[in-house]
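Trainee: Mind looking at a prediction? Sequence and model below.
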Amino acid sequence: MSSSDQPSRHRALLALALVPMLMLGGCFRPMLADPGNGSPGLKARLAAISIDPVDDRVGQQVRNRLSFNLTGGAEAPPARYRLVLNTTNNSDSALVNALSNTPEIDTVTVTVDYTLLDPMTGKVVLKAKEFARKSYNSGLQRFATTRALRDAQNDAAEVLADQIRLRLATWLADHP
């Protein structure tokens, strides 16, 4: 192949790569973008989800982070949906020291069963379950282990809030 054929071949490959991008460029719309037709966008519909109070500390962490994720810290509009969270968590020893028979690494698993309800009718529109696992060092110092457990639970709560928000956004995008 001669050197004069190289530039034309590169141009042909570039044109071949650009054609699909140009054809599909108008088909893509970001999920959280406003629709432009005056109807509320997905961000506004997510913000209109009210979250019921929860009883435990880990559930409250999930609720607080999810509430911020849904509203972006702004005041929430009137509720179009109601979200009920049920949180459980447990801790298991993942790694045990063979010499002292004491746990060195523990894993906390936080599980959230959640239900999205229509507040007018009380009808269940979405029911799902998410979980997150986080490992933490557990040693012989009792207070350090307690703090590490709490940090792992908080980290798992943050992951769960992101997962739930994504699931709710996906559902709302399919059900305008």
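Mentor: Alright, I've got the coordinates. Numbers count the residues shown, from 1 in each chain.
Trainee: going forward, measure contacts and count neighbours with C-alpha atoms only.
Mentor: Will do.
Trainee: Next, find the distance separating residue 155 from residue 105.
Mentor: Using Cα to Cα, to the nearest Å, we find residue 155 at a distance of 16 Å from residue 105.
Trainee: try residue 71
Mentor: From residue 71 over to residue 105 the distance is 36 Å, taken as Cα to Cα.
Trainee: max-length helix in this structure?
Mentor: Taking DSSP state H as the criterion, the chain has its longest helix at helix 142-174.
Trainee: buried residues in it?
Mentor: By neighbour count on 16 or more other Cα atoms under 10 Å, the buried set for helix 142-174 is 145, 148-150, 152-165, 168-169, 172.
Trainee: Also stretch 43-55?
Mentor: Those would be 43, 44, 45, 46, 47, 48, 49, 50, 51, 54, for stretch 43-55 by 16+ other Cα under 10 Å.
Trainee: Below is structure B, check it against A:
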Amino acid sequence: MSSNFQSSKLLRRSLLLGAALLLAGCQARPLYLDNDGQMRQTLASIAFSEAKDRVGLETRNRLIFLTGGGAQPTTPQYRVDLTVSSSVEGVLLDRAADRPNSGRAVAIGSFTLTRISDGTVLKTGRRQSVALFDYPQQEYARLRSVRDAETRAARELAELVYADLATALGR
């Protein structure tokens, strides 16, 4: 009995020591934010392609705000070719009126991050965001709720693309 107790005690200690050694290698630091502002300057040197529609423009404007908040850089180091498409559909039908009473707006963005100096493609990706909304009875309110949902989807899409860009440039 005593040897069983000793071996289980030794096993627990060795497991605890192994876990401590594993955790000692872990670091807790931000993924793409640094103290000296180098990452912020790198992100601010990105130029974005022109938008083709309102949802694309919302996404582009939000990305410009997230990467530096100002105008496009005069001498960009990176270029992002961004293509945004969107769709709106009703998902639940009101059987009495035979019209949708709730819907969803989907924004899909494909992007390519390229280093301008040598033309190297650093990252390509495709992201999607969804915003749910209700269809009110009034026509203007219905149009406005669709527009607001598209704007929310575009802003969420910009956040996802920004995270991808920051991760790619942070390596």
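Mentor: Looks like it came in fine. Only a predicted model underlies this, so the values are computations on that prediction, with no experimental measurement involved.
Trainee: Could you tell me the TM-score of the two chains?
Mentor: Once superposed, chain against chain, the TM-score is 0.78 (TM-score structural alignment, normalised by the length of structure 2); 152 aligned residues with a Cα RMSD of 2.6 Å.
Trainee: which of the buried residues of stretch 43-55 of structure 1 lies closest to residue 62 of structure 1?
Mentor: In terms of Cα to Cα, no member of the buried residues of stretch 43-55 of structure 1 lies closer to residue 62 of structure 1 than residue 54, at 9.4 Å.
Trainee: Report the secondary structure state of the closest one.
Mentor: At residue 54 of structure 1 the chain is in coil, as set by DSSP: H, G, I helix; E, B strand; the rest coil.
Trainee: do the one 10 residues further on as well
Mentor: When classified by three-state DSSP, residue 64 of structure 1 comes out as helix.
Trainee: Looking for the alignment partner of it in structure 2.
Mentor: Using TM-score structural alignment, the equivalent of residue 64 of structure 1 in structure 2 is residue 61.
Trainee: Could you count how many residues lie near that match?
Mentor: If you count neighbours by other Cα atoms under 10 Å, residue 61 of structure 2 ends up with 19.
Trainee: Repeat that for the one 4 residues further on.
Mentor: Number of residues near residue 65 of structure 2 (other Cα under 10 Å) recorded here: 14.
Trainee: Ok, residue 63 of structure 2 next?
Mentor: Neighbour count of residue 63 of structure 2, defined by other Cα under 10 Å: 22.
Trainee: ok, it - contacts?
Mentor: Neighbour list for residue 63 of structure 2: 158, 159, 161, 162 [criterion: Cα atoms under 8 Å, 6 or more residues apart in numbering].
Trainee: Include distance to residue 121 of structure 2 when you put those into a markdown table, please.
Mentor: Shown next, in a markdown table, are the contacts of residue 63 of structure 2 (distance: Cα to Cα, whole Å):
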| residue | distance to residue 121 of structure 2 |
| --- | --- |
| 158 | 20 |
| 159 | 21 |
| 161 | 16 |
| 162 | 16 |
